[in-house]
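[1] structure for the following, please:
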Amino acid sequence: MMNKDQVLGFLKKNTMVFVLVIVIAFFSFMTGGAILLPMNVSNLISQNAYVFVLATGMLLCILTGGNIDLSVGSVVCFVGAVGATLMMNLGVPVWLAIIIMIAIGTAIGAFQGFWIAFVRIPPFIVTLAGMLIYRGLSNVVLNGLTVSIKDQTSFVNLFGGGANCYIPDFLGGGALNLTCLFAGIIGATIYVLLQVTGRIKKKNSGYELENIVTFTIKTAVLAAVLVAFAYRLAQHKGIPSVLIWVLIVVFVYGYITSNTTVGRYFYAVGGNEKATKLSGIDTNKVYFLAYTNMGFLAALAGMITIARLTSAQPTYGQNYEMDAIGSCFIGGASAYGGIGTVPGVIVGAVLMGVINLGMSLMGVDANMQKVVKGIVLLAAVIFDVVSKRGGKFVVKN
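    All right, here's what the predicted structure looks like:
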């Protein structure tokens, strides 16, 4: 059995997961269960795919010391504008346009990363300038007009925007997509095996282990959630192709941050940059890598955005940076840097998506939706600050 300290530690560690459950239950009640309909579960993924991608990259920036990138929304718009113009107005092949879009996004990230990492201009200033520059360039490229990309079905379906943007049901399940359901069961099984083997490795290495009851319940519940999620998607059209991109980003960056030396550098810089530098780590390169990577993921988010909306417009990407930053802080990333995980960020992104979808289904005014998201973000940061003071709310003079 768990003692009081273990219970409190478990609750504190998984606060946002419980908040997510409460929010889903609330909107399920308020919408008569509409938010849990298979179509809306699928829409939750499609409409918020860009948040998952951008928030994962934003986490690396935040880990370096609470730094953020304000330019990602404008970079998403600019990359999308260039890509749509290349494909539709200049006849560039889809594969070449994709390479160019990735190259442009990465180059923008490297350009901003250079000023931040090596010249040491504050990230806020550099990325604020980028937000203005690339928003303006988006208007220049598009000439203030909308460029439709509906004719490029291969691009649209690849990045999750067309009617056929779902993985085919290879098992022929009919109304229920058996391929999707089978994939969910396989995913849940792999998750359980990874958790068990990870616990065995920790035990053999002499690390302190999580309470066996807590471990078993948490693992079983999360595996059940994965299967239930897959079942809901299977009831609609199956696995959206954009979900594949999201899973690739989440798994790759989840592995990098938790199992690689480079990943630990981000935490080290955010925890104590001076000590990290004295230990022989080139902190400049860590900053540069964080912002170059952010540009790369912004390019991916740009392709996902124009594919879903089947067009490019000068207004796309507005407030995307706020959604990404909010997801990170709500998901447990520290405003001071050095703390945060990819799974936590995904929880934050899902919470933001559920709030957006739930309020939309309830017909809440768009302005009030912004108010609610602002309150949720402020509450998450307050919780982070207060918890670091031992649960004491202290007003400093």
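[2] please count neighbours and contacts with C-alpha atoms only from this point.
    Noted.
[3] list the buried ones in stretch 353-365?
    Using 16 or more other C-alpha atoms under 10 Å as the test for burial, stretch 353-365 gives 353-359.
[4] quick one: which of these sit in strands?
    Among the buried residues of stretch 353-365, no residue falls in strands (DSSP state E).
[5] restricted to helices, list those.
    Under the assignment DSSP state H, those contribute 353-359 to helices.
[6] where along this structure do the strands fall?
    Under DSSP E, the chain gives strands at 147-148, 311-312.
[7] out of these, which is the most enclosed?
    strand 311-312 (a mean of 24; mean count of other C-alpha atoms under 10 Å).
[8] any idea how far that one is from the chain center?
    22 Å (C-alpha atoms, centre = their mean, to the nearest Å).
[9] kindly report the same for stretch 65-80.
    13 Å.
[10] now do stretch 257-275
    Using C-alpha atoms, centre = their mean, the offset of stretch 257-275 from its chain centre is 20 Å.
[11] ok, and for that stretch, which residues are buried?
    Using 16+ other C-alpha under 10 Å as the test for burial, stretch 257-275 gives 257, 263, 265-271, 273.
[12] what about that stretch, start to end distance?
    20 Å (C-alpha to C-alpha, to the nearest Å).
[13] what of stretch 204-222?
    25 Å.
[14] pull out the buried residues from it.
    Buried, per 16+ other C-alpha under 10 Å, within stretch 204-222: residue 219.
[15] what residues are up against the residue sitting nearest the centre point of the chain?
    The residue lying closest to the centre of the chain (C-alpha atoms, centre = their mean) is residue 52, at 2.2 Å. Neighbouring residues of residue 52 by C-alpha atoms under 8 Å, 6 or more residues apart in numbering: 246, 250, 324, 345-346, 349.
[16] how about a cut-off of 10 Å?
    When contacts are counted by C-alpha atoms under 10 Å, 6 or more residues apart in numbering, residue 52 touches 45, 58, 243, 245-247, 249-250, 301, 323-324, 327-328, 342, 345-350, 353.
[17] here is a second sequence; please produce its structure as well for comparison:
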Amino acid sequence: MSTAPASADTAPSGPGEAGRGTAGGGPPVRISINIRQSGIYVAFALIVVLFSVLTGGDLLQPQNISNIIVQNSYILILAIGMILVIISGHIDLSVGSVVAVTGAVAAVLMVEHDVAWPLALLLTLGVGALIGAWQGYWIAYFGIPSFIVTLAGMLLFRALTLTVLGNQGIGPFPTEVRTLSNGFTSGYLGNIGLGMLGGADLFSLLAGLAAVAGLAVAQWRTRKARLGYGQSVDPLPVFLLRIAAAGALIMAVTVQLARFRNLPWVLVLLAALVLGYTLLTNRAVFGRRIYAVGGNLQAATLSGVKVRSVVFWIFVNMGVLAALAGVIFAGRLNQAGPTAGNTFELDAIAAAFIGGAAVQGGVGKVIGAITGGLIMGVINNGMSLIGAPSERVMLVKGVVLLAAVAFDVWTKRRAGNPVLR
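    You can find the predicted model right below:
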């Protein structure tokens, strides 16, 4: 079987990006900036600084940082699945309703039938997979556009939620599920003094240092691989500066969380998901095929990619992640309700596009979707802290989404790619 084309996200090409080394010489070393991928992180930093000033520093208080992570965890889980769907050139409008119906299934199993929570969780994820398979079949094998299939699913699964719940809430959930949604890791190693910052959980700090070390090793291996292929890389001082900046950000957040109530369990879950799906998209054959399908469907088909199978499993994956988000959301509220998941699909789609996904597909990163979701979360939280009315919050989020998509279109035109006019 032929190898699928490399993704547009990782292939070095175009102005301002890494290029090939010259024949007969060593790989060129120059500063390369991809404005599409870097702009989102700059925007995130500016938004955080803006709301930190507007809230008098309350945005960056330990408790508030923890609240932002916990309150947006289910949107971030959905964003991971949604970025894969959008990269493949599709869309999923049903995830909010899937969150509701799977939360309802989990409640019925755990509360009404006393099924052990691990088994109930597995069964709920299985229901999510079946829902994804149902939609994936109509899209991949029957040829109905994903917009239509998932729009129908949005109505179908919302109606199914009302049927399962009998139009009423069901709860409370077992303690373990509530802990996964709202709980924090224990202070396994005790606290350590941080001077004027007070005490902080040592285990959380060590976890942060491990994350920084893992990031540094991964980036160093990527740099070494690029050099091995004769591709241009950043000068070593610039490379080290980027790693130091990312590490400082991770440790700043970790210190604040360690000062409050340690690491939220849902953050541990998110970290595992981000790591796993980043490896899937960057290292695995299936991940490369997702980019190939979204980037150039005809070329992917000619390269031997089983397009229908790829699309089918992308929607199965989306169903599983929506089910996980449904359990997390229901556990956080300690109740499965008929209105759960309303507008979640819009937030997940917005997170993916703000995070750098291309409207036409073929471009996007998991970490970008997470960043986009955090931008939405910071906007919601910051506007709430300054007492802004809900209509103003919606206005700002709409402007940010429009600006992100406009930026994507502008970068394509600047690169000379065809864009609808």
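[18] hang on, the earlier thing: include distance to residue 308 of the first structure when you put the buried residues of stretch 257-275 of the first structure into JSON lines, please.
    Conversion of those to JSON lines gives the following (distance: C-alpha to C-alpha, whole Å):
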{"residue": "257", "distance to residue 308 of the first structure": "29"}
{"residue": "263", "distance to residue 308 of the first structure": "31"}
{"residue": "265", "distance to residue 308 of the first structure": "35"}
{"residue": "266", "distance to residue 308 of the first structure": "32"}
{"residue": "267", "distance to residue 308 of the first structure": "34"}
{"residue": "268", "distance to residue 308 of the first structure": "37"}
{"residue": "269", "distance to residue 308 of the first structure": "37"}
{"residue": "270", "distance to residue 308 of the first structure": "35"}
{"residue": "271", "distance to residue 308 of the first structure": "38"}
{"residue": "273", "distance to residue 308 of the first structure": "40"}
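[19] just the helices in the stretch 151-300 of the second structure please.
    175-182, 202-228, 236-260, 265-283, 285-295, 297-302 (DSSP state H, counting those that start in this stretch).
[20] to residue 88 of the second structure, which of the ones you listed lies closest?
    Closest approach to residue 88 of the second structure among those (C-alpha to C-alpha): helix 285-295, 3.9 Å.
[21] equivalent range in the first structure for the closest one?
    Aligned by TM-score structural alignment, helix 285-295 of the second structure falls on residues 261-271 of the first structure.
[22] same check on stretch 359-379 of the second structure?
    Aligned using TM-score structural alignment, stretch 359-379 of the second structure spans residues 335-355 in the first structure.
[23] now do the contacts for the residue nearest to residue 352 of the second structure when sequence neighbours are not counted.
    Using C-alpha to C-alpha, 6 or more residues apart in numbering and skipping residues adjacent in sequence, the residue nearest residue 352 of the second structure is residue 369, 4.5 Å away. Residue 369 of the second structure makes contacts with 40, 76-84, 274, 348-357, 375, as judged by C-alpha under 10 Å, 6+ apart.
[24] also residue 405 of the second structure?
    When contacts are counted by C-alpha under 10 Å, 6+ apart, residue 405 of the second structure touches 350, 353-359, 411.
[25] and if we set it to 8 Å?
    353-354, 358-359.
[26] now the two most distant members of those.
    Going by C-alpha to C-alpha, the pair spanning these furthest: 354 and 359, at 10.8 Å.
[27] compare neighbour counts for the two and give me the winner.
    residue 354 (28 against 18; other C-alpha atoms under 10 Å).
[28] you'd agree that one is up against residue 397?
    No: using C-alpha atoms under 8 Å, residue 354 of the second structure is not in contact with residue 397, being 10.2 Å away.
[29] quick check, nearest of the buried residues of stretch 353-365 of the first structure to residue 284 of the first structure?
    For those, the nearest to residue 284 of the first structure is residue 353 (34.3 Å; C-alpha to C-alpha).
[30] map residue 271 of the second structure across to the first structure for me.
    So, by TM-score structural alignment, residue 271 of the second structure is matched to residue 247.
[31] next, count neighbours for that match.
    The number of residues packed near residue 247 of the first structure is 14, by other C-alpha under 10 Å.
[32] repeat for residue 191 of the second structure
    For residue 191 of the second structure, the neighbour count with other C-alpha under 10 Å is 17.
[33] any idea how far residue 206 of the second structure is from it?
    For residue 191 of the second structure, the distance to residue 206 of the second structure - C-alpha to C-alpha - is 11 Å.
[34] ok, now which ones touch the nearest residue to residue 343 of the first structure once chain neighbours are set aside?
    Excluding the flanking residues, the one nearest residue 343 of the first structure by C-alpha to C-alpha, 6+ apart is residue 254, at 7.3 Å. Contacts for residue 254 of the first structure (C-alpha under 8 Å, 6+ apart) come out as 341-343.
[35] now stretch 92-100 of the first structure, how far from the chain's geometric center?
    The gap between where stretch 92-100 of the first structure is centred and where its chain is centred comes out at 25 Å by C-alpha atoms, centre = their mean.
[36] before we move on, what about stretch 200-211 of the second structure?
    23 Å.
[37] the first structure: matching residues for that one?
    Under TM-score structural alignment, stretch 200-211 of the second structure corresponds to residues 176-187 of the first structure.
[38] wouldn't residue 15 of the second structure be in contact with residue 415 here?
    Yes: counting by C-alpha under 8 Å, residue 15 of the second structure touches residue 415, with 7.4 Å between them.
[39] hey, what's in contact with both of those two?
    Common contacts of residue 15 of the second structure and residue 415 (C-alpha under 8 Å, 6+ apart): none found.
[40] ok, back up a step: now render the buried residues of stretch 353-365 of the first structure as a markdown table, adding distance to residue 227 of the first structure.
    Converted to a markdown table, those look like this (distance: C-alpha to C-alpha, whole Å):
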| residue | distance to residue 227 of the first structure |
| --- | --- |
| 353 | 20 |
| 354 | 19 |
| 355 | 23 |
| 356 | 24 |
| 357 | 22 |
| 358 | 22 |
| 359 | 26 |
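[41] just flag the most distant two among those.
    Spatial extent of those (C-alpha to C-alpha) is set by the pair 353 and 359 at 9.9 Å.
[42] alright, I will stop here.
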